[in-house]
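Trainee: using only what follows, build the 3D model:
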Amino acid sequence: MKGALTRFRVMAYVVGVFLLLLVVAMVLKYAAGMDQAMKVVGPVHGFLYAIYLVLSVDLALKLRWSIKGTALVLIAGTIPFLSFWAERKVVEKTAQGVPL
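Mentor: Have a look, this model is predicted:
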């Protein structure tokens, strides 16, 4: 379980950072007409988000999260800054032994 939690934590931060980079790339694309950053960051974020989903579901199954808690953690990778908050909550709840 410790390994699954560590993998989840790393991917939550990585996905959160790349989501912020994606937002910057979108601003550059639509405000400055520079779409090259979007062509690079978009697919990378998508690939990393897929890994985040797999690792989150793995952790959810091991810790017996509810469907609602699992869904909220999965959605957290799509909203800027929310994956950082979700990661903290998952760590707190896991340390307390409380399922999501």
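
Trainee: going by C-alpha atoms from here, please, whenever you check contacts or count neighbours.
Mentor: Fine.

Trainee: tell me which residues of the host helix or strand of residue 47 are tucked away?
Mentor: Following DSSP states H and E, the helix or strand that holds residue 47 is helix 36-63. The neighbour-count criterion (16 or more other CA atoms under 10 Å) identifies 37-38, 41-42, 44-46, 48-49, 51-53, 55-60, 63 as the buried residues of helix 36-63.

Trainee: stretch 64-82 now?
Mentor: For stretch 64-82, the buried set under the neighbour-count rule, 16+ other CA under 10 Å, comprises 65, 70, 73, 74, 76, 77, 78, 80, 81, 82.

Trainee: run this one through as well so I can compare:
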Amino acid sequence: MASPQQVHPERQKRVDTALKFFTIAATITGIFLVILVIRMVLEYIIGMEMPDWATLIAQAHGLAYMVYLLSILNLAPKARWSVGQWFTTALAGVIPFFSFWMEIKRRDQVKAMFQL
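Mentor: Got it, this is the predicted structure:
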């Protein structure tokens, strides 16, 4: 079995920086998404009346999702992702709990590929 090709240290540094930004953005987006889902369950299924500030949660998730998309646009070309990987990773930011799973999967793939 052939050993993996050595990755240039400068490229490793660029990918590692992009990966850290992606990890932080994905985690924050996932947390806001879970909070948004809990809020929606409480409001629409249980019937609890939510305070006015609760609508800011949806806006916060929207802003976090935009930052998440920027992190994908930063990491994907450096990690040489396929179009399918771009799409599924972007979609993960709007599907509860899938976002956490996808972030872990992509992080592990990039770390293995670039020997981080």
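
Trainee: returning to what we had before: same for the helix holding residue 47 of the first structure, what does it pack against?
Mentor: Using 3 or more CA pairs under 8 Å, 6 or more residues apart in numbering; DSSP states H and E as the contact criterion, the neighbours of helix 36-63 of the first structure among helices and strands are helix 2-32, helix 67-75.

Trainee: and stretch 4-14 of the first structure, which stretch of the second structure?
Mentor: Structural correspondence for stretch 4-14 of the first structure: residues 18-28 of the second structure, per TM-score structural alignment.

Trainee: buried residues in that stretch, which are they?
Mentor: Of the residues in stretch 18-28 of the second structure, those with enough neighbours to count as buried (16+ other CA under 10 Å) are 18, 19, 21, 22, 23, 25, 26, 27, 28.

Trainee: identify the farthest-apart pair in those residues.
Mentor: The most widely separated members of the buried residues of stretch 18-28 of the second structure, counting by CA to CA, are 18 and 28 (15.6 Å).

Trainee: got the helices and strands packed on helix 36-63 of the first structure as CSV, with distance to residue 94 of the first structure columns?
Mentor: What follows is those, written out as CSV (distance: least, CA to CA, whole Å):
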stretch, distance to residue 94 of the first structure
helix 2-32, 9
helix 67-75, 13
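
Trainee: and of the ones you listed, who's closest to residue 91 of the first structure?
Mentor: With CA to CA as the measure, helix 2-32 is the member of those nearest residue 91 of the first structure (7.8 Å).

Trainee: the closest one to helix 36-63, inter-axis angle?
Mentor: Note on geometry: by axes from the mean of the first three to the mean of the last three CA atoms, to 10 degrees, helix 2-32 of the first structure and helix 36-63 are set 150 degrees apart in direction.

Trainee: list the contacts of residue 65 of the second structure.
Mentor: With contacts defined as CA atoms under 8 Å, 6 or more residues apart in numbering, residue 65 of the second structure is in contact with 25, 29, 93, 94.
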